[in-house]
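Asks: Sequence plus the predicted model coming up.
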Amino acid sequence: SRYAESDRLAPMAAQLFPDQTGIERVRAVTQWVNTHMAYISGSSRGTDGAVDSILQASGVCRDFAHVVVALLRALGTPARLVSVYAPGLRPMDFHAVAEAWVDDAWHIVDATGLAPREAMVRIATGRDAADTAFLTTRGGLMTFNRQVVTAQLVEGELPQEDPGALVRLA
């Protein structure tokens, strides 16, 4: 895909994760991305792909998600990008995460670790950010005047994030 260049990352992925399979592979890739990239707002461009993000060792949530997706695909694990609304982010906002096919189901993977996955609400699912953009313009002038999103916690506190848990979104 445009942003998750798994073909270019296949040799690197095979060298970094030679023995892992299934959920161990997903956890190893997620942990590697989390420890080898810095989350820095504004550090990437809208055209950056996974290779750019790895070379820069930084990015935002979509960059983390693209790297996870690309590495997992390079290893033969189906993966896709999911845009979500993420209660628990400070401030609450849209967020990009990956989803990996493990144990006969899609499971949410968030290498940023910035919000509890169990509280996330799916907005869109696709190959990469080109399929799941929060906003897209096709030429012309656009003025974004206002955005209002509200979320109300129905009962209790947000769930505590367990990085090792398998989490599925409805």
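Replies: Okay, I see it.
Asks: going forward, measure contacts and count neighbours with C-alpha atoms only.
Replies: Noted.
Asks: what about the helices in the chain?
Replies: 6-16, 22-36, 50-56, 61-74, 129-132 (DSSP state H).
Asks: Packed most tightly, which of those helices would that be?
Replies: Per residue and on average, the most neighbours among the helices of the chain fall to helix 61-74, with a mean of 29 (mean count of other CA atoms under 10 Å).
Asks: what's the spacing between that helix and its chain's center?
Replies: Averaging C-alpha positions (CA atoms, centre = their mean, to the nearest Å) puts helix 61-74 7 Å from its chain's average.
Asks: Could you do stretch 92-110 as well?
Replies: That offset, for stretch 92-110, works out to 7 Å (CA atoms, centre = their mean).
Asks: Touching the top strand by length along the chain from outside, list them.
Replies: Taking DSSP state E as the criterion, the chain has its longest strand at strand 93-102. With contact meaning CA atoms under 8 Å, 6 or more residues apart in numbering, strand 93-102 is reached by 22-23, 26, 61-62, 64-66, 68-69, 72, 77-87, 106-111, 134.
Asks: any idea of the angle it forms with helix 22-36?
Replies: Counting by axes from the mean of the first three to the mean of the last three CA atoms, to 10 degrees, strand 93-102 lies at 140 degrees to helix 22-36.
Asks: Below is an additional structure, to be compared with the one above:
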Amino acid sequence: MEFTLKTTIQYDVYAPTTFVFNIQVLKESVNQKIKSETLEVSPFLPYKEYSLKGSKTRFIKLQATEFIPFTINYQAQIDVSYKWVAKKKLLKNTPIFNLKNEIIPFLTPTRNCPSDKLMEFAFNLFGHITTDLEKTLAINEWIFNNIKYVSGSSDANTTAYDTLNIKEGVCKDFAHLGIALCRALNIPARYFTCYASNIVPPDIHACFEAYLGNSWIVFDPTRLANLNQLVKIADGKDGSEIAVATLFGNAFCTYMNIECSQTNGESDNTYPSEDFFISY
């Protein structure tokens, strides 16, 4: 499938500020091919693209030293070919001892996903379930049925523990809670940001991935996105690692517009398939 992306973000700057943006799609992925892309800053401000060691996520580091507004525009055309994974391949649990070394960090608590605080709750609700896949499905279902989606109900400091207690949040909070509950049950899980073509109004969306049967399988406890119509931006231990924008200084976002449209290829609204699951 092919997608067209357009992102526009505007900031007013009140003091010298350095920004870190994470809006470009994942590069060097077997499931995504960048056909074309442009990134422009108006008026021009110095910026650099970088990636962390061992990561394919692309960040933009931008410096604003004058007290002027600026706009960053990103446009791209992306080919996406996600992978269907058969349910029967995911039903066998992988012992922690046999996990790849790079998967181990996705078992431990992080700032937004304090899984150590949720262990008793997770085991009481889901500990009796036999397979990690069925546990993850039950977690996903429980969050959808028990957490209310409320725009503006959280901020960057809201944790999965907070979301569990207040019973409301936005997509990042749903994802953080899914991650924390999976990790509390010794299931590796990570944060997943993407462009989603069917979100209304269009926005950068957050899901979570669980490591099952040696594959990262995507779940969306909000059920707002069609899982076969996503364009991956990044993955990380939680949202603090791959925030859309992080700033060091004094500035305020005055406008954000996200567009993601599917331009060709077949799609359906299957969520989730009873026999197959999606990996990006």
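Replies: It's in. Keep in mind that this is a model prediction, so the values were computed, not measured.
Asks: hang on, the earlier thing: read off where the longest strand of structure 1 ends up in structure 2.
Replies: Mapping strand 93-102 of structure 1 onto structure 2 (TM-score structural alignment) gives residues 203-212.
Asks: What are the buried residues along that stretch?
Replies: Buried residues in stretch 203-212 of structure 2, defined by neighbour count with 16 or more other CA atoms under 10 Å: 203-212.
Asks: circling back to that earlier point, could you say which one of the helices of structure 1 comes nearest to residue 139 of structure 1?
Replies: Using CA to CA as the measure, helix 129-132 is the one of the helices of structure 1 that comes nearest residue 139 of structure 1, at 15.5 Å.
Asks: mean offset of that closest one relative to structure 2 (after superposition)
Replies: For helix 129-132 of structure 1, the mean distance to aligned residues of structure 2 following superposition is 1.0 Å (mean CA distance after the TM-score superposition for structure 1).
Asks: Residue range in structure 2 corresponding to that helix, please.
Replies: So helix 129-132 of structure 1 sits over residues 239-242 in structure 2, by TM-score structural alignment.
Asks: hmm, who's touching the matching stretch?
Replies: Contacts of stretch 239-242 of structure 2 (CA under 8 Å, 6+ apart): 22, 112, 156, 172, 176, 191, 193, 234-236.
Asks: Which of those ranks first by neighbour count?
Replies: residue 176 (31 neighbours; other CA atoms under 10 Å).
Asks: That residue pairs with which position in structure 1?
Replies: Aligned against structure 1 - with TM-score structural alignment as the criterion - residue 176 of structure 2 pairs with residue 66.
Asks: who are the neighbours in contact with its match?
Replies: Residue 66 of structure 1 touches 3-4, 49-50, 81, 98, 128, counting by CA under 8 Å, 6+ apart.
Asks: so which of these persist in structure 2?
Replies: Retained in structure 2 (both residues aligned by TM-score structural alignment, their matches' CA atoms under 8 Å) from those: 3-4, 49-50, 81, 98, 128.
Asks: What lines up with residue 38 of structure 1 in structure 2?
Replies: Using TM-score structural alignment, residue 38 of structure 1 lines up with residue 148 in structure 2.
Asks: in structure 2, what residues pair with stretch 4-15 of structure 1?
Replies: Taking TM-score structural alignment, stretch 4-15 of structure 1 hits residues 113-124 over in structure 2.
Asks: contact partners of that stretch?
Replies: Counting by CA under 8 Å, 6+ apart, 108-109, 159-161, 176-177, 179-181, 183-185, 238 sit against stretch 113-124 of structure 2.
Asks: Show me which of the residues you listed is closest to residue 76 of structure 2.
Replies: Using CA to CA, the shortest approach to residue 76 of structure 2 within the contacts of stretch 113-124 of structure 2 belongs to residue 238, at 25.3 Å.
Asks: Leaving out sequence neighbours, find the closest residue to that closest one.
Replies: residue 191 (5.1 Å; CA to CA, 6 or more residues apart in numbering).
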